[in-house]
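Visitor: Here's a sequence, model it:
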Amino acid sequence: MSITLTTWSLEQTSPADLTPAAGTLGDGIRIERAEVPSPEFSRFLYASVGQDIHWTDRLALSYEEWTKYLARPGVETWVAYDRGTPAGYVELDPQDDGVVEIMYFGLLPAFRGRRIGGHLLSVGTARAWDLADRWPDREPTRRVWVHTCSQDGPTAMDNYQRRGFRVFRTETEEKAEGPTPGPWPGA
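Guide: Purely as a prediction, here's the structure:
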């Protein structure tokens, strides 16, 4: 079975483009960097956030492929926690020429609609802009970009635009539905 999928690419070209979420995080909510690369944790976040919005591109990755990706200098995972429970994440993927992609961003279904996403995206975007401060061999960030699609949550596009991202490309394609998330063999 296939679906029509629209993908929007959005960008910021200056740290001044970022409009942080208003207000403060609720009690018990914190956002911190997962500094120890963990394929198990990253796959848990990916599968848990993406299960109902059909994230499938990484489901076939082996443990070794996850390990290799996470070990790349500058790849960072920032996690939102609600009283110690993972609520969502943003993954930063450094690219050439001072470009950082927000590769994945989202909340687990139980944490959506609680105003966590705007704060998580604000922190993740700010950390994309100052990535070179933590990775000295990296040139300063000059562009942060992200993509979202018609399968993402109904507030995704609005959240990106409220944070100051601007659409620079729109693509539409027919796509086959992918597999259901689950652990990799041997997990």
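
Visitor: all contacts plus neighbour counts: C-alpha atoms, from now on.
Guide: Noted.

Visitor: what about the one helix or strand Glu11 maps to, distance to the chain center?
Guide: Element membership for Glu11 (DSSP states H and E) is strand 2-12. With Cα atoms, centre = their mean, to the nearest Å as the basis, strand 2-12 stands 15 Å off its chain's centre.

Visitor: can you check stretch 40-57 too?
Guide: On Cα atoms, centre = their mean, the centre of stretch 40-57 falls 11 Å from that of its chain.

Visitor: What residues sit buried inside it?
Guide: Neighbour-count burial for stretch 40-57, counted by 16 or more other Cα atoms under 10 Å, picks out 42-51, 54-56.

Visitor: What lies in contact with the biggest helix by length in the chain?
Guide: Scanning the chain for the longest helix, with DSSP state H as the assignment, gives helix 116-129. Residues from elsewhere that reach helix 116-129 (Cα atoms under 8 Å, 6 or more residues apart in numbering): 15, 18-21, 24-25, 31, 78-80, 88-92, 100-102, 105-107, 140-144, 159-160, 163.

Visitor: continuing past that helix, what's the next helix or strand?
Guide: helix 131-134.

Visitor: Please work out which residues outside that next one touch it.
Guide: For helix 131-134, the external contacting residues (Cα under 8 Å, 6+ apart) are 74, 138-141.

Visitor: Buried only: go through these for me.
Guide: Taking 16+ other Cα under 10 Å as the criterion, what is buried in these is 74, 138, 140-141.

Visitor: One more, so I can put them side by side:
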Amino acid sequence: MSNTVTTWYLEQTSPDDLVPAAGPPAEQGVRIVRAEVPSPEFSRFLYAAVGGDILWTDRLEWPHARWAEHLGQPGVETWVAYERGTPAGFIELAAQAEGAVEIVYFGLLPVFRGRRIGGELLSYGTARAWDLAGRWPGRAETKRVWLHTCSDDGPYAMDNYRRRGFRLFDTTVAVTPPAPAPGS
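Guide: Sure thing, here's the model as predicted:
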């Protein structure tokens, strides 16, 4: 059976668009830290742990060298949310040409969803995106922060993006072919 997937593209065009989340209570012990040392193993762990139940698959086959190359690119940053020392989720940013920064991946491990960490992490990551592009040689100041989400993502993703001030700028619909039958 084929699957119809809707993809929504959202953006902010000014730092003033960001509407920060209230964040989790202090007693949760949430902190957000940049993963400054590119670590293919850690990044693959985050990707698989966050995306496992929502079918993130495009990077699962990446070899160690491809992870290392990607993470070592100028303008790529990974920020990790921790709750009392345990990784809770991550946001990956990538500075692009002409002052755009993409939020490439964002999400929480399933056990940490619904604990007000997602709004805090998205707020923090978006604020970092607004000052990311201009810090790299040859890159313009950030003029736009954008991302995409789809109907396969978590049920609260779109609401969180809109509450943080992201606006829809495009929508696509794709029909994915049915999975092959076992043994075919």
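
Visitor: which parts of the following helix or strand past the strand holding Glu11 of the first structure are buried?
Guide: Downstream of strand 2-12 of the first structure, the first helix or strand assigned by DSSP H and E is strand 29-33. Buried residues in strand 29-33 of the first structure, counted by 16+ other Cα under 10 Å: 29-31.

Visitor: now do stretch 69-78 of the first structure
Guide: Neighbour counts using 16+ other Cα under 10 Å place 70, 74-78 of stretch 69-78 of the first structure among the buried residues.

Visitor: Including distance to Asp133 of the first structure and secondary structure, could those residues go into CSV?
Guide: Output for the buried residues of stretch 69-78 of the first structure, formatted as CSV (distance: Cα to Cα, whole Å; DSSP: H, G, I helix; E, B strand; the rest coil):
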residue, distance to Asp133 of the first structure, secondary structure
Leu70, 19, helix
Gly74, 10, coil
Val75, 13, coil
Glu76, 13, strand
Thr77, 16, strand
Trp78, 16, strand
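
Visitor: The strand holding Glu11 of the first structure vs the second structure, mean deviation?
Guide: Aligned to the second structure and superposed, strand 2-12 of the first structure gives a mean residue distance of 0.8 Å (mean Cα distance after the TM-score superposition for the first structure).

Visitor: do the same with stretch 117-127 of the first structure
Guide: By mean Cα distance after the TM-score superposition for the first structure, the fitted stretch 117-127 of the first structure averages 0.2 Å away from its aligned residues in the second structure.

Visitor: For that stretch, what is the distance to the chain centroid?
Guide: 10 Å.

Visitor: can you check stretch 136-150 of the second structure too?
Guide: Using Cα atoms, centre = their mean, the offset of stretch 136-150 of the second structure from its chain centre is 13 Å.

Visitor: Straight-line length of it, end to end?
Guide: End-to-end distance for stretch 136-150 of the second structure, by Cα to Cα, to the nearest Å: 30 Å.

Visitor: In contact with Ser2 of the second structure: list those residues for me.
Guide: Taking Cα under 8 Å, 6+ apart as the test, what Ser2 of the second structure contacts is 175-179.

Visitor: Leaving out the residues flanking it, which one is nearest to it?
Guide: Pro178 (4.3 Å; Cα to Cα, 6 or more residues apart in numbering).

Visitor: Give me the distance between the one you found and Val50 of the second structure.
Guide: 24 Å.

Visitor: now Gly125 of the second structure
Guide: Separation of Gly125 of the second structure from Val50 of the second structure (Cα to Cα): 16 Å.

Visitor: Not counting its neighbours along the chain, what's nearest Pro74 of the second structure?
Guide: According to Cα to Cα, 6+ apart, the nearest residue to Pro74 of the second structure is Trp136 (6.9 Å).

Visitor: What residue in the first structure is paired with the one you found?
Guide: Aligned by TM-score structural alignment, Trp136 of the second structure pairs with Trp135 of the first structure.

Visitor: How many residues are close by its match?
Guide: Neighbour count for Trp135 of the first structure, taken as other Cα atoms under 10 Å: 13.

Visitor: Now do the SS call for the residue nearest to Thr4 of the second structure when sequence neighbours are not counted.
Guide: Nearest residue to Thr4 of the second structure, sequence neighbours excluded (Cα to Cα, 6+ apart): Val175, at 4.4 Å. The local conformation at Val175 of the second structure, judged by DSSP: H, G, I helix; E, B strand; the rest coil, is strand.
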